[in-house]
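Undergrad: My questions are about this predicted structure, shown below with the sequence.
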Amino acid sequence: MNILLTKRWIRGIIVAGPLVLLLLGFLVIPLSFILWGSVEGTKLNFAHYASIISNETNLRILLHTLKIGLIVTVVSLVAGYPVAYLLTRIRPRTLSIVTVFILIPLFTAFLIRTYAWIIILGREGIINNTLVRLGIVSEPLPLLNTTFAVVIGMTHVFIPMAIFTMFSSMVRIDHDFARAAQILGAKPIQAFLRVYFPMSLPGVFSAGILIFIVAIGFYITPALLGGPSDTMISQLIVTQMTTLLNFELSDASSIVLLLVTIATLFLASLFIPLEMIWSPSIADLSNRPPGVRSRALKWAKRVLDPLLVAIETLIHVMTKPLLTRKSRWLWAYTIVFLVFLTAPLIVVVVLSFSSSSFVVFPPPGFSLRWWESLANATDWQASFLFSTKLGLTSALLATIIGTMGAFWLVRTTLPIKRALFLFSLSPLMVPVVIVATSLYVFEARIHVLGSFLGLVLGHVLLSVPYVIVVMAAALRGFDETLERAAAVHGARPMQVLRLVTLPILKPALVTAGLLAFLTSFDELLVSIFLLGRQTPTLPMKFWGDIKFQVNPLLSTASTFIVALVIVSILTVQWIRVRHENRISTSASK
């Protein structure tokens, strides 16, 4: 084995093989199946595409999807930017604390967060009860099953994603540039708008593209919080596939959504490297030659400069009392923002101890009856154990395949290295509803549909890109001279990997594994299409109960999962801090 590993091309095949086979076999080929099915094979019938455009209902759903995606994107960016900016200015210990409060909602299942908003926005929900008691309204407002509910719910889902995407880019900007501008006579708002903000635009643009392409393919929140007029294209695809059995129109709708996603990514590639959307630390903008982005910015600057000066003056007058070095207003905004992120989860936790048989907030009394019910609910226990088994299996395989792929992508010398990296992230670029439907068709053809193997492969496909992003970033900061030094002293390739490389990469491996596990544990659509007659996963159990009955037992199960998420995040943070302290101690010696 060690002799084989000394040959670069053999090592490359061994390391890259599993990733390439996974992507080709369970993404590219399944997508080609639905493309072929959308035109009815050799008939080359494009009538299904024409019906999407000509049919008023289908066209309205497509346009509504794009509108909701755009609204959610803009709201998430505007609301998240001040928080991301503050994170770049605070001390590491404070940063860790604030980050935990953002990570907890980020890694909490979409279904749990959506369930919380059902409680808050319902006819007998917290908002309506408060308004009625205060005498502001005489009867409950129709908040649930509206576009407003969809936007609020999706914004709550995507804001943490926007913050971390912008922060990972903004943290590399030196605040001394803006300070230098103020020393030279610029007003604080001028220094920010003309110096810092333009430098942060690539990160903002990356976050916007990421949110938009995920939002237009989102399924859970629109399905639970929206009404019939708020149907999005992901719901249309699922309905056509599972209820109407119109597979050709479902395939055509999937391809249309995929083309919209590709067009969005193509336009984004004119302004930023696409890999920056998912991994800003890997993209290097400084080596990118000036192109469309620089020309567009110069043109915009010339045209909008008079308007910008007027806006700067107005904002300066309005915000002068707020622009202090201690950033009190930023802290006040961030605290309100963190309340918005965590309050729905707090509501769910409180309801898990309710003495009522119904979802009533505040609870009429304290009781552990629902915890006892959960402990005795064999169906919930079976779903939890199956989801844990599925998540651990998927996370293990995804971590192995993704880590091997990251080694190959970072250390390969092929000229198409950037294209290969983008290809490895392609499962993140394709909307999950398309991945789910294409795998459904493909696995039915190869007779693994409904099996545990088929389900695991679908979850691994979605988890691997997160592992690659984490491990590629870690490997780029890895000192390869340590491996060479071990080899010089007689260590074989496998010994170098086991005794030197992997121990140093341990925090990244743990983080990647946790991301892969949570991705699998939270996945709904792929499970709906690939599960078959197996035990329902926990998200599917949630999905069924939320659609047909809402009771405090759901809150109890949600609280249990939130507690597991908190423990996982704190454990990873502890491992990271311990590893950093050990490295700093070793360096000081």
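TA: Yes, it's here.
Undergrad: use CA for all of it now, contacts and neighbours both
TA: Fine.
Undergrad: quick one, longest helix in this protein?
TA: helix 552-588 (DSSP state H).
Undergrad: What's the end-to-end length of stretch 43-58?
TA: 23 Å (Cα to Cα, to the nearest Å).
Undergrad: any idea how far the residue nearest to the spatial centre of the chain lies from Asp522?
TA: With distances taken as Cα atoms, centre = their mean, the residue of the chain nearest its centroid is Met161 (5.8 Å). Distance from Met161 to Asp522, counting by Cα to Cα: 16 Å.
Undergrad: Pro222: neighbouring residues, count only.
TA: Look at Pro222: counted by other Cα atoms under 10 Å, it has 27 neighbours.
Undergrad: I'd say it and Ser229 touch.
TA: No. Taking contacts as Cα atoms under 8 Å, Pro222 lies outside contact range of Ser229: 10.5 Å.
Undergrad: helix/strand/coil for Arg172?
TA: Three-state assignment for Arg172 (DSSP: H, G, I helix; E, B strand; the rest coil): coil.
Undergrad: Spit out the contact partners of Val83.
TA: Applying Cα atoms under 8 Å, 6 or more residues apart in numbering to Val83 gives the contacts Ile163, Leu330, Tyr333, Thr334.
Undergrad: if we can go back for a sec, the longest helix of the chain packs against which elements?
TA: The helices and strands touching helix 552-588, judged by 3 or more Cα pairs under 8 Å, 6 or more residues apart in numbering; DSSP states H and E, are helix 92-107, helix 328-351, helix 369-376, helix 506-522, helix 538-548.
Undergrad: okay if I get those as CSV plus mean neighbour count?
TA: Shown next, in CSV, are these (neighbours: other Cα atoms under 10 Å):
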stretch, mean neighbour count
helix 92-107, 16
helix 328-351, 17
helix 369-376, 16
helix 506-522, 23
helix 538-548, 17
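Undergrad: can I get those in CSV with distance to Pro30?
TA: Shown next, in CSV, are the helices and strands packed on helix 552-588 (distance: least, Cα to Cα, whole Å):
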stretch, distance to Pro30
helix 92-107, 29
helix 328-351, 37
helix 369-376, 39
helix 506-522, 20
helix 538-548, 23
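Undergrad: how much space between the residue nearest to the centre of the chain and Val39?
TA: From Met161 to Val39 the distance is 36 Å (Cα to Cα).
Undergrad: just Val303 next, same as before
TA: Val303 is 46 Å from Val39, by Cα to Cα.
Undergrad: Which one's more surrounded, the two?
TA: Shown here are Val303 and Val39; by other Cα under 10 Å, Val39 has more neighbours (19 against 11).
Undergrad: Nearest spatial neighbour of that one, chain-adjacent residues omitted?
TA: Once flanking residues are discounted, Val39 sits nearest to Asn45: 4.6 Å by Cα to Cα, 6 or more residues apart in numbering.
Undergrad: alright, now check it against this:
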Amino acid sequence: MQSLQKVVRAPIILVIPALAILISVFGMPTIQLFLESVNAPDFNLHNYYLFLAQYSNTRLLFQTLEISAVATIICLLVGYPTAYLISAAHKPLRTILIVLVVLPYLTSDLARTYSWVVILGDAGLINSVLMDMGIISSPLPLIYNRIAVYVGMVHIMLPMMILPMVSVMLSINTSLVAAAKSMGARPSTAFWRVYFPLSMPGVRSGTLLVFVICLGFYITPAALGGLGDAMLSTYIASQVSTGFDIGSISASSFILLAVALLVLSTFGLNPSGTQDIAPRVIKRWSDRVNFLKLVKGYFNEIAVASRAKRWSTTSQRTRSEGWWFRIAGWTGVSLVIFYLLFPEIVVVVMSFSDGATLQFPPSGLSLQWYRSFFSDAAWYGAALNSIQIALAVSILSTIVGTLAAFGLGRIAPDLRSFMTMAILTPITIPVIVVGVACYFGLANLGLIGSKTGIVLAHTIGAISYVVVVVSATLVNFDKRLVQAAKSMKARPFTAFRRVTLPLIRPGIVGAALFAFIHSFGEVVITSFVGGYSVRTLPLKMWENIRNEIDPTVAAVASLLTLLPVIWMIVLYVMWWRAGTRSQLTALEAKV
């Protein structure tokens, strides 16, 4: 009996539900896809040969790599100085800037893509303004080209590049840079020799994450690009929708997956901490500066008087240059924030237009497109389907993900790392591959075209987000409070309900809301497993964007844009209430 109780209380038991869903919906189908790609049980590479033998396929593969790499480089060049200035700002301003970066990140990719269709289209905002001003007589080709694809992809992925770098930069000890300057290093030299190497973990994480996710982009290139801007994900999606050559589908999916895994295994599985970099950087600079001091010592003694005269001038010039640098830097940050928020603001404002077409600024205000949304059974029916599915995903993933987070925090580090990587797999590989695997997995279970199938497909990604959010909350949880409650004869469940749960409730609520938003705005995986029998709001919106530009879509996009704002308000209220409640809980536990 005692042995059975030990097994039941084992932390790994808490992770099993999450792993069971992951393996049944994604893990086993992925293995099945691999076996199909190598023609098991014959085991040959015929499908891969057929794919690579066609010039159009190899060109599509290299074009996918090119588009992903260029978008990643642009995100890095724009994101690094933005992250640097955000991390260097005062805490109140830094908090505001981080929130402004997070809000677009939480907005549906489809809504953000649609905003660029509205802005860049032939009858869009830019062409309309230029034609009204008489600058051009015919619309400029701003959409359905490679530039439009980059604009849309960078807009979606830039927050994902900025946030990891900000997280790492906030942990850098700036006194190391000051030490380098005190030993004679110029500000630019101290930055490149000290600060930049210490920020490399954030650069690596953001770059890898952005590149791998860009590999699986499907909606944005299809909506903003032309025929010559297609990516491999478009080819895979067309194969699934127009035919059923499982060998070709599995081979092309695994080629894309192999590229992602190759990049991750080469650059992502050998992290280098800042603790190892800092001593090397400081030691290198100590050696160089000490040597230079010996060489320059004599000349410094002679030139003391001259240097004293130049000191005030140099100091004034440095402050002046720093002032202009700060102005240029914050101007750049303002432009980045404007770039992230303006497209969504445009769609929200245009959704209140009273004209027959979308206008910015609108000539008058009206709720006609919202009335059109709520009066059309196709629209509000799709919205109800999305709400039902998102609620089910939120409940299931929050329960399973919270249990998994508790279990992962109590098992051995090596096993915890392996299981965490497995749970986070659905959000760290191209989404098109996840969609194909879920399609075959749910087909085996007979759940294609059902709400249950969509819920399970969304849940594997939502669990990943819940585990991340709840685990981050548990890191800051003081376990001594639970021990104090148990020392006062409280049972484990009572201690959890009265002490642990109230303190981590904001994290759980935040994870549940994050899971809801993830499911509510998901379109790629839903398009694979939903079939034609279940229509969610993003699917309805995507079909409308491809076939006709109905202004009702602007109302839908504005609703998807405002959803993260409501999420942030709810989460802030929860954290604010938890701030006062935690003190009362701590006092009760001690008493």
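TA: Thanks, I have the structure now. Computed from a prediction, not measured in an experiment: that's the story for all the values here.
Undergrad: all helices of the stretch 1-150 of the second structure, in order?
TA: 2-8, 11-22, 28-37, 46-53, 55-88, 91-106, 109-120, 125-132, 146-170 (DSSP state H, counting those that start in this stretch).
Undergrad: ok, back up a step: mean shift of the longest helix of the first structure relative to the second structure?
TA: Superposing on the second structure and averaging over aligned pairs (mean Cα distance after the TM-score superposition for the first structure), helix 552-588 of the first structure comes out at 3.0 Å.
Undergrad: Relative to the whole chain's centre, how far out is that helix?
TA: Centroid separation for helix 552-588 of the first structure versus its chain: 19 Å, with Cα atoms, centre = their mean, to the nearest Å.
Undergrad: just the angle between that helix and helix 538-548, please?
TA: 150 degrees (axes from the mean of the first three to the mean of the last three Cα atoms, to 10 degrees).
Undergrad: if we can go back for a sec, could you tell me which residues make contact with the residue nearest to the centre of the first structure?
TA: Leu106, Ala207, Ile211.
Undergrad: ok, the closest residue to the first one other than its chain neighbours to Leu330 of the first structure distance?
TA: Counting by Cα to Cα, 6+ apart, Pro160 is the residue found nearest to Leu106 of the first structure once chain neighbours are left out, at 5.8 Å. Summarising the geometry, the distance separating Pro160 of the first structure from Leu330 of the first structure, computed by Cα to Cα, is 17 Å.
Undergrad: Go through the longest helix of the first structure and flag the buried ones.
TA: 552-559, 561-562, 565-566, 568-569, 572-573, 575-576, 579 (16 or more other Cα atoms under 10 Å).
Undergrad: Only the buried residues of stretch 411-425 of the second structure, if you could.
TA: Quick answer for stretch 411-425 of the second structure (16+ other Cα under 10 Å): Arg416, Met419, Thr420, Ala422, Ile423, Leu424, Thr425.
Undergrad: Could you work out the most separated pair of those residues?
TA: Arg416 and Thr425 (14.1 Å; Cα to Cα).
Undergrad: for the stretch 201-350 of the first structure, what spans make up the helices?
TA: Going by DSSP H, counting those that start in this stretch, the stretch 201-350 of the first structure shows helices at 220-225, 233-242, 247-269, 275-278, 292-319, 328-351.
Undergrad: Could you dump the ones you listed into TSV with distance to Arg91 of the first structure added?
TA: Shown next, in TSV, are the helices of the stretch 201-350 of the first structure (distance: least, Cα to Cα, whole Å):
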stretch	distance to Arg91 of the first structure
helix 220-225	35
helix 233-242	42
helix 247-269	33
helix 275-278	25
helix 292-319	24
helix 328-351	13
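Undergrad: Nearest to Leu111 of the first structure, out of those?
TA: Of the helices of the stretch 201-350 of the first structure, nearest to Leu111 of the first structure by Cα to Cα is helix 220-225, at 6.9 Å.
Undergrad: Phe421 of the first structure maps to what in the second structure?
TA: In the second structure, Phe421 of the first structure lines up with Thr420, judged by TM-score structural alignment.
Undergrad: any idea how far Asn39 of the second structure lies from Gln32 of the second structure?
TA: Taking Cα to Cα, one finds Asn39 of the second structure at 10 Å from Gln32 of the second structure.
Undergrad: Might one say that Ile546 of the first structure is in contact with Ala116?
TA: No. The pair Ile546 of the first structure / Ala116 is not scored as a contact, 10.7 Å apart, by Cα under 8 Å.
Undergrad: for Phe520 of the second structure, what are its contacts?
TA: Ser386, Ile387, Ile389, Ala390, Leu537, Pro538.
Undergrad: Over in the first structure, tell me which residue corresponds to it.
TA: Checking TM-score structural alignment: Phe520 of the second structure goes with Phe521.
Undergrad: I'd say the residue nearest to Leu106 of the first structure and Ile104 touch.
TA: No. Applying Cα under 8 Å as the test, Pro160 of the first structure and Ile104 come out as separate, 9.4 Å apart.
Undergrad: which residues are in contact with stretch 207-216 of the first structure?
TA: 65-66, 68-70, 72-74, 77, 154, 158, 161-163, 165-166, 232-234, 261, 264-265, 268, 277-278, 429, 431.
Undergrad: The second structure: matching residues for that one?
TA: So stretch 207-216 of the first structure is aligned with residues 206-215, judged by TM-score structural alignment.
Undergrad: Next, the mean deviation of that stretch compared to the first structure.
TA: So stretch 206-215 of the second structure averages 0.3 Å relative to the first structure (mean Cα distance after the TM-score superposition for the first structure).
Undergrad: Next: stretch 321-336 of the second structure.
TA: Compared with the first structure, stretch 321-336 of the second structure is 3.2 Å away on average (mean Cα distance after the TM-score superposition for the first structure).
Undergrad: For that stretch, give me every contacting residue.
TA: Taking Cα under 8 Å, 6+ apart as the rule, stretch 321-336 of the second structure contacts Val78, Pro81, Thr82, Leu85.
Undergrad: could you dump those to CSV with distance to Thr500 of the second structure?
TA: Shown next, in CSV, are the contacts of stretch 321-336 of the second structure (distance: Cα to Cα, whole Å):
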residue, distance to Thr500 of the second structure
Val78, 41
Pro81, 39
Thr82, 37
Leu85, 37
